[in-house]
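Visitor: Fold the following.
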Amino acid sequence: MIEKTPLAKRYEFVLLFDVENGNPNGDPDAGNLPRMDAETGCGLVTDVCIKRKVRNYIELVKGGEPSFDIYVKEAVVLNNLNKEAFENNPNIELKKDKLEAKKKDDQLTLARWMCNKYYDIRTFGAVMTMEVNCGQVRGPVQFSFAKSIDPISPQEVTITRMAVTNERDAEKERTMGRKSIVPYEPIAAKPN
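Guide: Down below sits the predicted model:
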């Protein structure tokens, strides 16, 4: 495995992106409406959403390449991924009754192994102190919530689906639904 060199200096940047007739980050507590700052009316995109978009992009572009695996993804048991670090470092002395390194150097070896394997741990950091303990890493790339440059005007549009869900709706031949969008939203994500 190729050892990746971490960033040595702090860099600050602004990520600008826009959304047209879409929903950049729906709020599940508000019926999937676009997230909004109640005081300013500006749209919000969570740091978690931005990281998910980066992870998806890396998986799409670099998927399958060594050291570009993604740690946080759908339908993955994180403890199973953490166990791989122990399996690939069999000389690590364990604490009694725990999958946790006894020595500080061994803890660092596990965290380094995870950083070398997983792009998102290396980039964003991760807390891997679960039942299978691989330590904690603070990544060089940190985001806060992104905010639209101007206030947004969320809209709900009606949509139809050409399929029905159950037998009692079969004679309708289609079902109706609603979708929340913003007509246009330029967004700035600034460093934490």
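Visitor: hey, let's count contacts and neighbours off CA atoms from now on
Guide: Fine.
Visitor: what about the most centrally placed residue in the chain, which SS state?
Guide: Using C-alpha atoms, centre = their mean, the residue of the chain that lies closest to the mean C-alpha position is R52, 2.8 Å off. Classification of R52 using DSSP: H, G, I helix; E, B strand; the rest coil returns helix.
Visitor: Next up, the contacts around it.
Guide: For R52, the contact set (C-alpha atoms under 8 Å, 6 or more residues apart in numbering) is empty.
Visitor: Please report the distance of it from T46.
Guide: 10 Å (C-alpha to C-alpha, to the nearest Å).
Visitor: structure for this one too, so we can compare:
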Amino acid sequence: MSEAIKNRYDFVVLFDCENGNPNGDPDAGNLPRVDPETQMGLVTDVCLKRKIRNYVQATKEGQPGFDIYISDQNTLNANDQKALEYLGVNDLKEIKKKDPDADRKIRDFMCQNFFDVRSFGAVMTTFVKGALNSGQVTGPVQLTFAKSVDPISPQEIAITRVAVTTEADAETKKNTMGRKSFIPYGLYRAEGFVSANLAQKVTGFSEEDLELLWEAITNMFELDHSASRGKMAVRELIVFKHNSEFGNAPAHKLFDLVKVKKNEGVEFPRSYADYTITIDEEALPVGVELQRKDV
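Guide: Down below sits the predicted model:
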């Protein structure tokens, strides 16, 4: 594996959704998630990580070191079994007696072989028979909830389906009714952090992993189009690179340099062009470099 990163990073992601549902809430009939007090739209960090995982899984399939631990293709125990095969053990309790460092070796194996463990961390307490436990790994890459820049307007429309389900239904009706949830438009902002300290001490997250992370973020909706998310796109990925392991400025001060405002005269934004993005580069702290990634 490549050497772990040496610099801390903080970043801002701007993405939008037009006539779609960016992240349905199962507790609210799959309506778009919303803050009930402010009516600002929400997209969970888990949702964004899922899209990053899916991109890496699709583009790096079969390449050593880029498996995905939390995946719909394998159970967690099936992935755990790969670590046990690596240790070459059958009697798990016996190996712990012979090798007190077995838990750490399993953790290191999982970090080396699974991109999402190396990036986001994982709670790995499900090993076969519970004999080995690599515990909770805190990953160097973390994301906040994304929040819309302006209040959103969740809506539901009725839809019809020509095909009916059963022969009995066909005798009495020619179509069935359904509901579809969406927002006309929303521009969302998420913020994230990459810790060089955790990368070096725990997971080994490398420069190669970092470039793949930026690639996955900028393209995370390109492989995720669906009937409910047909028009979603990342519009900006703004990265602050510190010239040190622990950073040269607090993350919140860097995030405050990025301003997103509606253009004058726009009451109800319906496109990215209705906004202006500004970054106060003159206030950039010493030791921090601004990078705007191509999207």
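Visitor: In the stretch 101-250 of the second structure, what residue spans correspond to strands?
Guide: All strands of the stretch 101-250 of the second structure, identified by DSSP state E, counting those that start in this stretch, fall at 121-124, 135-138, 141-143, 146-151, 155-161, 176-194, 232-242.
Visitor: I would like the range of the first structure that aligns with the last one, please.
Guide: Read it as strand 232-242 of the second structure. Counting by TM-score structural alignment, strand 232-242 of the second structure pairs with no residue of the first structure.
Visitor: Run through the neighbouring helices and strands of that strand.
Guide: The contact analysis (3 or more C-alpha pairs under 8 Å, 6 or more residues apart in numbering; DSSP states H and E) places strand 232-242 of the second structure against strand 9-20, helix 207-219, strand 288-293.
Visitor: OK, contacts around F240 of the second structure?
Guide: Taking C-alpha under 8 Å, 6+ apart, we find F240 of the second structure in contact with 9-11, 254, 288-291.
Visitor: Going through these, which ones are buried?
Guide: When those are checked for burial by 16 or more other C-alpha atoms under 10 Å, the buried set is 9-11, 254, 288, 290.
Visitor: Report the two of these separated the most.
Guide: Across these, the longest distance by C-alpha to C-alpha is 11.9 Å; it joins F11 and V288.
Visitor: what's the distance between the nearest residue to P184 of the second structure once chain neighbours are set aside and V149 of the second structure?
Guide: Residue nearest to P184 of the second structure in three dimensions, not counting chain neighbours: N19, with 4.5 Å by C-alpha to C-alpha, 6 or more residues apart in numbering. Counting by C-alpha to C-alpha, the gap from N19 of the second structure to V149 of the second structure is 17 Å.
Visitor: Now check the second structure for the residue matching P90 of the first structure.
Guide: In the second structure, the residue matched to P90 of the first structure (TM-score structural alignment) is G88.
Visitor: same check, this time on V14 of the first structure
Guide: The alignment partner of V14 of the first structure in the second structure, by TM-score structural alignment, is V12.
Visitor: Can you give me the first-to-last residue distance of stretch 60-71 of the second structure?
Guide: End-to-end distance for stretch 60-71 of the second structure: 14 Å, by C-alpha to C-alpha.
Visitor: ok, residues contacting that stretch?
Guide: Residues outside stretch 60-71 of the second structure that contact it (C-alpha under 8 Å, 6+ apart): 53, 56-57, 76, 79, 112-117.
Visitor: Quick one: those as TSV, columns for neighbour count and distance to A102 of the second structure too.
Guide: Formatted as TSV, the contacts of stretch 60-71 of the second structure follow (neighbours: other C-alpha atoms under 10 Å; distance: C-alpha to C-alpha, whole Å):
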residue	neighbour count	distance to A102 of the second structure
R53	23	27
V56	21	29
Q57	18	28
L76	17	19
N79	19	17
Q112	19	15
N113	20	17
F114	19	18
F115	26	21
D116	27	21
V117	28	18
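Visitor: out of those residues, who's nearest E94 of the second structure?
Guide: Nearest to E94 of the second structure among the contacts of stretch 60-71 of the second structure, with distances taken as C-alpha to C-alpha, is N79, at 21.1 Å.
Visitor: and that closest one, what pairs with it in the first structure?
Guide: With the correspondence set by TM-score structural alignment, N79 of the second structure lines up against L81 in the first structure.
Visitor: before we move on, back to that, I'd like the strands of the stretch 101-250 of the second structure as TSV, with distance to T38 of the second structure appended.
Guide: Formatted as TSV, the strands of the stretch 101-250 of the second structure follow (distance: least, C-alpha to C-alpha, whole Å):
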stretch	distance to T38 of the second structure
strand 121-124	32
strand 135-138	32
strand 141-143	21
strand 146-151	7
strand 155-161	16
strand 176-194	14
strand 232-242	23
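Visitor: what's the closest of the ones you listed to P26 of the second structure?
Guide: Closest to P26 of the second structure of the strands of the stretch 101-250 of the second structure is strand 176-194 (C-alpha to C-alpha; 11.9 Å).
Visitor: what angle separates the closest one from helix 207-219?
Guide: 140 degrees (axes from the mean of the first three to the mean of the last three C-alpha atoms, to 10 degrees).
Visitor: So which other helices or strands are in contact with strand 176-194 of the second structure?
Guide: Counting contacts by 3+ C-alpha pairs under 8 Å, 6+ apart, strand 176-194 of the second structure packs against strand 9-20, strand 31-32, strand 40-43, strand 141-143, strand 146-151, strand 155-161.
Visitor: L60 of the first structure maps to what in the second structure?
Guide: Correspondence of L60 of the first structure to the second structure, assessed by TM-score structural alignment: A58.
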